[in-house]
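[1] for reference, the sequence and a predicted model appear below.
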Amino acid sequence: MISTFATATFPNHYTLITGLYEEVHGVISNNMYDPKTNLTFEQSDNMTNNEWWPYPTIWSINEQRKGGRSGVVGWPQDSIHISKYQPFNRSRSFRDIIDQMLLWFNDSIEPINFGAMYFYEPDRTGHQTGPYSKNMTTMVRECDELLGYLLDKIDTNEKLRKNLHLIVTSDHGMEQINGTNNPIYLEDYVDHTKIRSFGVPPVTNIFVLSSNDIDIVLKNLSRIPHSQSYKRQDIPDRYHYKNHERIGDIVVICEPGYEINHHPSRKNFILI
């Protein structure tokens, strides 16, 4: 899969199920600000506010078809109103999620004909220990065994073996962070009293409080090493990331392997 930009969890999950670029569906980061409503989206808050999830999804469209029934387990979005749905639960085993999904497909009265399930690994291990760590190698092996479990379950069920189409994908990739002993702090380059910042460490959306300060803020941000700063209207078209009000006045994009952080005393930037 080729991820949309920015390559973060919630934006790409919403693209997967809507087929829309982030500048269209509006989920432009895991942490974002909506200047129209003055609301802030974070993965732990506002998840049940349907204003963040306004577009039809593959499972809702399937439900509109005659006899169409969808089932979703653990997708990182709330709330989902379809025939069969169970929310994300980190304490639930991945095998249990698979068993539940297959039960829905095999329901003798109201079987589903579309299902989606989400596993938070190996993403979590990659964030914790890096994508090239021994822990990551072990987790990828465990995920491979989990996929084998699912395939075995399908192969032993004649109905599923003959009729089920299986798609395995991811929401984004991952790269090892360089210079962790010498982190890049946003406050070292710009006066934080002149801006509000949101996003994930590789892609930061900057809202400048006064339009008179945009040029000087851009000049200062352009000094950040291993990064490129753009005014919204100058963001390259290939990113499909400039035609939405939730995208900042300035966007700072880091090179692979680098990220921008806030000093620990700053709390308005969420590292995800």
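    Alright, I've got the coordinates.
[2] contacts and neighbour counts: CA atoms only from here.
    OK.
[3] now do the one helix or strand residue 126 maps to: which elements does it pack against?
    Assigned by DSSP states H and E, residue 126 falls within helix 123-129. In terms of contacts (3 or more Cα pairs under 8 Å, 6 or more residues apart in numbering; DSSP states H and E), helix 123-129 is packed against helix 134-155.
[4] presented hereafter is structure B, for comparison with structure A:
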Amino acid sequence: MSTSYFSNSNSMSFNNYSALVGDGDEDEDQFEHQDINHSGIGSNSNNNRNINNNNNNSHQDHNPFFFTSKDFEQTPSSSPSNKKSGSGAGGSRFALDDDEEEDKEDHAFIEVERLIAPSSALYNKRRLLAFGLLLILLILGTTISIVIYRNISHKDDQDVPLDSSSSSSSSSSEPVPPSSYSTNIPNLIVISIDGCRWDYLNRGITPNLQALYNNAKGAHAQFITPQFPSKTFPNHYSLATGLYPEYHGIIGNQMYDPTANKYFDYKKPAVTDPFWYWGEPIWVTALKNGLTAACYFWPGCSAPIQGYSPNPNMVTYSDTQATDVLGTVFQWQLNQRPNLTMVYLSDVDIAGHEYGTESKQVNQALGFVDGAIGTFIKNMTDAGLIENTNILILSDHGMTNITGTIDITTYINMSQILLGGGATPILSIFPIDGELTVDEIYDKLSGIHPNLTIYRKEDVPAQYNFNSTTNARIAPIIGVADLGWAVYTGKAITDFATHGYDPVNMNMKGIFIGHGPNIKGGLMPFNFSNTDAYTLYTGLLNITENLPITNGTTYLRNLVIKSKSEP
């Protein structure tokens, strides 16, 4: 891979993911408080005010506020003239006749109603008011209880957001380690040097890398074998998941999915879409098991997978030099100290594509990256972190110079087919409705050049692990060029060297170095498939629960990790 495979606009935040993903920010539960319907209480109050005063009148003897006409009755005067005069011996101030007395009695009842009704209404009004207040308190108490319960119950379920290289975690709670995890387990840093061929370490210009394994200080493989096709994105994701590309979904740096009619390009925003990524990369496994994880440009980290993203996470790719990348990674180790850190360095791959494998520019890039790693190791040592850190340095594939070109445009009309990925050195051809059929495409291209083999999908050799009938992204027609040959499809070929060929070729092999408190030193020469790396990560991180199925073995883990009895 030679240039940036992330768009500058691809920094995400999950949410989605939850889609998947996520983006990025976490959502907070919100609760709405509904207004109490006071009009309902008012209507009840009015109904309760309709008191039957006749009922109360039956209890008038026990009501101190109830009066009858007897309270006003006086002894009448014997003289009729004294009835209204208010004078005379033994006469009352008020002398009433029978009619007047009856009127007074009726009036007294009116006065009684005036006294009783307000008293009864006040009592009921107070009772209703008390009931209303109790109802309001009950509603408020219930609402507050729900808020508290939901905040507590969802606290640990918040998605890890897609973040930039922020120094703070966006999750408000610390993950709970599983029973198998020990806080004393050293942290793990995995550094990929893109395009670093296995024999580049023999050029005598990488003293810092060699110091990590010389004198039985660490482990060094003769080579690591990539997956087919030996391209950057497929193999970084195989290193991360332990799966063949046909099972993890990333079958090329560019690809087409006919079921969704979508295109993927490592230079485009599609890299942030979790739709493309199958399987479970190691950073998701770490996060699921209560550990922390960080990524710097590692392919696949740009999308929220299963709703998880590393943090910190540099997702917007640029051709950043190794010194700057590792300078930032060192600051992460000082400040956040993630349990797992995945790092991608592009310097060597860029030089190889642009100038060829034997160029001085490749040697300069190798020396530059080696120096950056040496500075990183020194900084880790000075900070007292190196003794509690396992470091793996590896590469996704090798590199070979282009020695010949195969022009297929003279054999087939390119407008009649759909190319599902980059042409060199792998052809992925889909038929177009109404144009050439699969058989017609095969007949036109098969045998046109001795250094290009055309396969129907079902006939792709088993060792390529590239013919799954359940993966529609693998095209019906696959073309594979021999080592060193490029395929011309109408687009100019400017590279001096490339990769993607059959992994059996030694020029496609990569490097592997292991150094740290849990890494054995002085091992006999060994090599392995890159799908074995996943179980090595989980072993070094002491993750033993809820592990996904992979295409790898435990060979590398058993070989490289020290037993408890080893010093």
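    Perfect, thanks for sending it. Quantities reported herein were computed from a predicted structural model and do not represent experimental measurements.
[5] need the TM-score between these chains.
    The pair, once superposed, lands on a TM-score of 0.88 when counted by TM-score structural alignment, normalised by the length of structure 1; 260 aligned residues with a Cα RMSD of 2.1 Å.
[6] outside of the helix holding residue 126 of structure 1, which residues touch it?
    For helix 123-129 of structure 1, the surrounding residues in contact (Cα atoms under 8 Å, 6 or more residues apart in numbering) are 131-133, 135-136, 139, 174.
[7] neighbours around residue 93 of structure 1, how many?
    Counted with other Cα atoms under 10 Å, residues neighbouring residue 93 of structure 1 total 10.
[8] compute the distance between it and residue 35 of structure 1, please.
    Taking Cα to Cα, to the nearest Å as the criterion, residue 93 of structure 1 is separated from residue 35 of structure 1 by 39 Å.
[9] which among the contacts of helix 123-129 of structure 1 gets closest to residue 23 of structure 1?
    When the contacts of helix 123-129 of structure 1 are compared for distance to residue 23 of structure 1, the smallest value, 22.0 Å, is given by residue 174; criterion: Cα to Cα.
[10] now the strands for the stretch 251-400 of structure 2?
    In the stretch 251-400 of structure 2, the segments counted as strands under DSSP state E, counting those that start in this stretch are 254-257, 262-265, 293-296, 313-314, 340-345, 389-394, 400-401.
[11] looks like residue 370 of structure 2 contacts residue 193 (just checking).
    No. With contact defined as Cα atoms under 8 Å, residue 370 of structure 2 does not reach residue 193; the gap is 10.0 Å.
[12] more neighbours: those two, which one.
    More neighbours surround residue 193 than the other of residue 370 of structure 2 and residue 193, with 24 against 20 (other Cα under 10 Å).
[13] and the more buried one, what's its match in structure 1?
    Using TM-score structural alignment as the criterion, residue 193 of structure 2 maps onto no position in structure 1.
[14] for residue 193 of structure 2, list the residues it contacts.
    With contacts defined as Cα under 8 Å, 6+ apart, the neighbours of residue 193 of structure 2 are 344-349, 393-396.
[15] can we see that at 7 Å?
    With contact set as Cα atoms under 7 Å, 6 or more residues apart in numbering, residue 193 of structure 2 has these partners: 344-346, 348, 394-395.
[16] now swap in residue 419 of structure 2 and tell me
    For residue 419 of structure 2, the set of contacting residues under the criterion of Cα under 7 Å, 6+ apart consists of 428-430.
[17] again, 8 Å this time
    Contact analysis of residue 419 of structure 2 by Cα under 8 Å, 6+ apart lists 427-430.
[18] which one (most neighbours) among the contacts of residue 193 of structure 2?
    In terms of neighbour count, residue 395 stands highest of the contacts of residue 193 of structure 2 at 30 neighbours, by other Cα under 10 Å.
[19] nearest residue to the equivalent of it over in structure 1 other than its sequence neighbours?
    Taking TM-score structural alignment as the criterion, the aligned counterpart of residue 395 of structure 2 in structure 1 is residue 170. For residue 170 of structure 1, the nearest residue in space outside its immediate sequence neighbours is residue 1; the separation is 7.1 Å by Cα to Cα, 6 or more residues apart in numbering.
[20] my guess is the one you found contacts residue 168. True?
    No. Distance between residue 1 of structure 1 and residue 168: 9.7 Å, which falls outside the contact criterion (Cα under 8 Å).
[21] residues near the residue mapped onto residue 277 of structure 2 from structure 1, how many?
    Using TM-score structural alignment, the equivalent of residue 277 of structure 2 in structure 1 is residue 53. For residue 53 of structure 1, the tally of surrounding residues (other Cα under 10 Å) stands at 18.
[22] OK, contacts around residue 53 of structure 1?
    25, 27.
[23] tell me how far it lies from residue 186 of structure 1.
    For residue 53 of structure 1, the distance to residue 186 of structure 1 under the criterion Cα to Cα works out to 30 Å.
[24] next, count neighbours for the aligned residue in structure 1 for residue 360 of structure 2.
    The equivalent of residue 360 of structure 2 in structure 1 is residue 134 (alignment by TM-score structural alignment). Burial measure for residue 134 of structure 1: 11 neighbouring residues, criterion other Cα under 10 Å.
[25] try residue 347 of structure 2
    Taking other Cα under 10 Å as the definition, residue 347 of structure 2 ends up with a neighbour count of 25.
[26] dump the residue contacts of residue 236 of structure 2.
    With Cα under 8 Å, 6+ apart as the criterion, the residues that contact residue 236 of structure 2 are 298-300, 396.
[27] repeat that for 7 Å
    Residues near residue 236 of structure 2 by Cα under 7 Å, 6+ apart: 299, 396.
[28] check residue 253 of structure 1 too.
    By Cα under 7 Å, 6+ apart, residue 253 of structure 1 lies in contact with 202-204, 227-229.
[29] now stretch 13-25 of structure 1: which residue numbers in structure 2?
    Stretch 13-25 of structure 1 corresponds to residues 236-248 in structure 2, going by TM-score structural alignment.
[30] what's the end-to-end length of the matching stretch?
    Start and end residues of stretch 236-248 of structure 2 are separated by 11 Å (Cα to Cα).
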